[in-house]
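>>> here are the coordinates; sequence isn't available:
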C-alpha cells in the first residue's frame, strides 16, 4: 500500500526556516569595533557607539602613501636571501636549473629598473614628490644589489671574462711550479 503522505522535511531545512534564538549577551563584554549585531534588531545601550569614521586628512594620506612607497622600495631586498640560497644550491656547473636561476636573477631586476616610475606613480603627490624621489633611489639601489647577486653567480660559474687569457687567445698558459705524481 502506498501512502499519500508527503515525506517529512529534513532537520536542516527546518533549521533554515526557523533559526534558533540568539543567545543572550553576557554583561560587561563589549562588541568588537565594526560589529553591528543582528541586522533586523539594532541594539540599544551605552556600550554601542555608532560614529561615522571621518575621512583621513591630506597629511595622513601622504604619510600612508609614503609608508607604502617604502615597502615597495625595500621589496626587492626581501627576496634576495632566498635567491642567493637557491643560486648557491644550484651549483656552479652549466645545467638547465642554474641557467634558469641566472636568467631570473637578471630578468627581475632589469624589469624592475625599467618600471621604476610605474611602481611609484600611485604614491606620488605634489606635496611628497621629494620623499618619493628618495624611495625611488633606494628602489634602484636595491635592484642593483639584486643584479650584483646575479653577477656573483655567473662569476662563480666561470662565465665572466676576468683574466687576461679570456681576452687574448695567444696568451701563453702559466707553467706550473710543481707537479704532483700519483703514487700507488
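Structure's in. What do you need? Owing to the predicted nature of the structure, the values given are computational and were not obtained by experimental measurement.

>>> alpha carbons only for contacts and neighbour counts from here, please
Noted.

>>> Residue 90: what's it in contact with?
Neighbour list for residue 90: 97-98 [criterion: CA atoms under 8 Å, 6 or more residues apart in numbering].

>>> ok, second structure coming up, stack it against the first:
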C-alpha cells in the first residue's frame, strides 16, 4: 500500500512561487507613474554626485549633529524642574545623567565630526564644531542650575564651609536658677 499523498499546504510550501508577469497580475499602475519616470529615476540615482553636492550634504548633516543638543535643552529643563530640589535618588540620577551626556559630547567632539572631514569644508566645519560645543555647554549650565537649586553649590553662607568664622548669636541665653 503506497503512503498517502502529502497535504496541499506542504506541496505549496515546497514548490517555487509562480512568476507573475505584468499582464498576469492585472494590477494597474498608480496614478502619476509611468515607465519613462522609472527610467529617469534609476539613471539619475546611479549617476555619481558632484563633489560640491557631496560637500553641501556633509555640511548639512554636520549642522544637524551640531544642533541636536539644542533640541534636548527644553526636554531636560522640564525634567529637571519636575524632579524637584530635594536630595532623592531620582533627582540625583537625573542630575548625573544631565552632566554625563554633555561631558561625553565635549570629549568626543572631534570623533562626532570625523566622517564629515574634507579639505573643501574644513573652515566651515570649525564653526559647526564651535556651535556643537556651545550647545553642550548650555546643557552643562542647565545641570549647574539644577545643582544650585538643590543646594549643593556653596554659593551662600553656611556653617559647614571651612573658611567661615563661627557665627555669634545675637542674644545670649542666661539660665536662671531659682
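That came in fine, so what should we check first? Given the structure is predicted, the values throughout are model-derived calculations rather than measurements.

>>> which stretches of structure 2 form helices?
8-14, 22-25, 35-46, 51-82, 89-107, 109-112, 122-149 (DSSP state H).

>>> hey, which of those is tucked in deepest?
Across those, averaging neighbours per residue (mean count of other CA atoms under 10 Å) puts helix 122-149 on top, at a mean of 18.

>>> Residue 70 of structure 2 touches residue 133, doesn't it?
No. The criterion here is CA atoms under 8 Å, and residue 70 of structure 2 misses it with residue 133 at 10.7 Å.

>>> Could you dump the helices of structure 2 into TSV and include distance to residue 163 of structure 2?
Listed next are these as TSV, based on distance: least, CA to CA, whole Å:
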stretch	distance to residue 163 of structure 2
helix 8-14	83
helix 22-25	87
helix 35-46	70
helix 51-82	31
helix 89-107	27
helix 109-112	39
helix 122-149	20
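
>>> Nearest to residue 170 of structure 2 among these would be which one?
The closest of these to residue 170 of structure 2 is helix 122-149. By CA to CA, the value is 28.9 Å.

>>> Quick check: the closest one compared with structure 1, mean distance?
Once fitted to structure 1, helix 122-149 of structure 2 is off its aligned match by 0.5 Å on average (mean CA distance after the TM-score superposition for structure 1).

>>> So which residue is dead centre in structure 2?
Centroid-nearest residue in structure 2, with CA atoms, centre = their mean: residue 68, separated by 6.1 Å.

>>> Aligned counterpart of it in structure 1, please.
In structure 1, the residue matched to residue 68 of structure 2 (TM-score structural alignment) is residue 75.

>>> Distance of its match relative to residue 124 of structure 1?
18 Å (CA to CA, to the nearest Å).

>>> Also residue 67 of structure 1?
12 Å.

>>> now swap in residue 154 of structure 1 and tell me
Taking CA to CA as the criterion, residue 154 of structure 1 is separated from residue 124 of structure 1 by 37 Å.

>>> Ok, residue 168 of structure 1 next?
Taken as CA to CA, the span from residue 168 of structure 1 to residue 124 of structure 1 is 51 Å.

>>> When the two are compared, which one has more neighbours?
residue 124 (18 against 9; other CA atoms under 10 Å).

>>> To which residue of structure 2 is that one aligned?
Using TM-score structural alignment, residue 124 of structure 1 pairs with residue 117 in structure 2.
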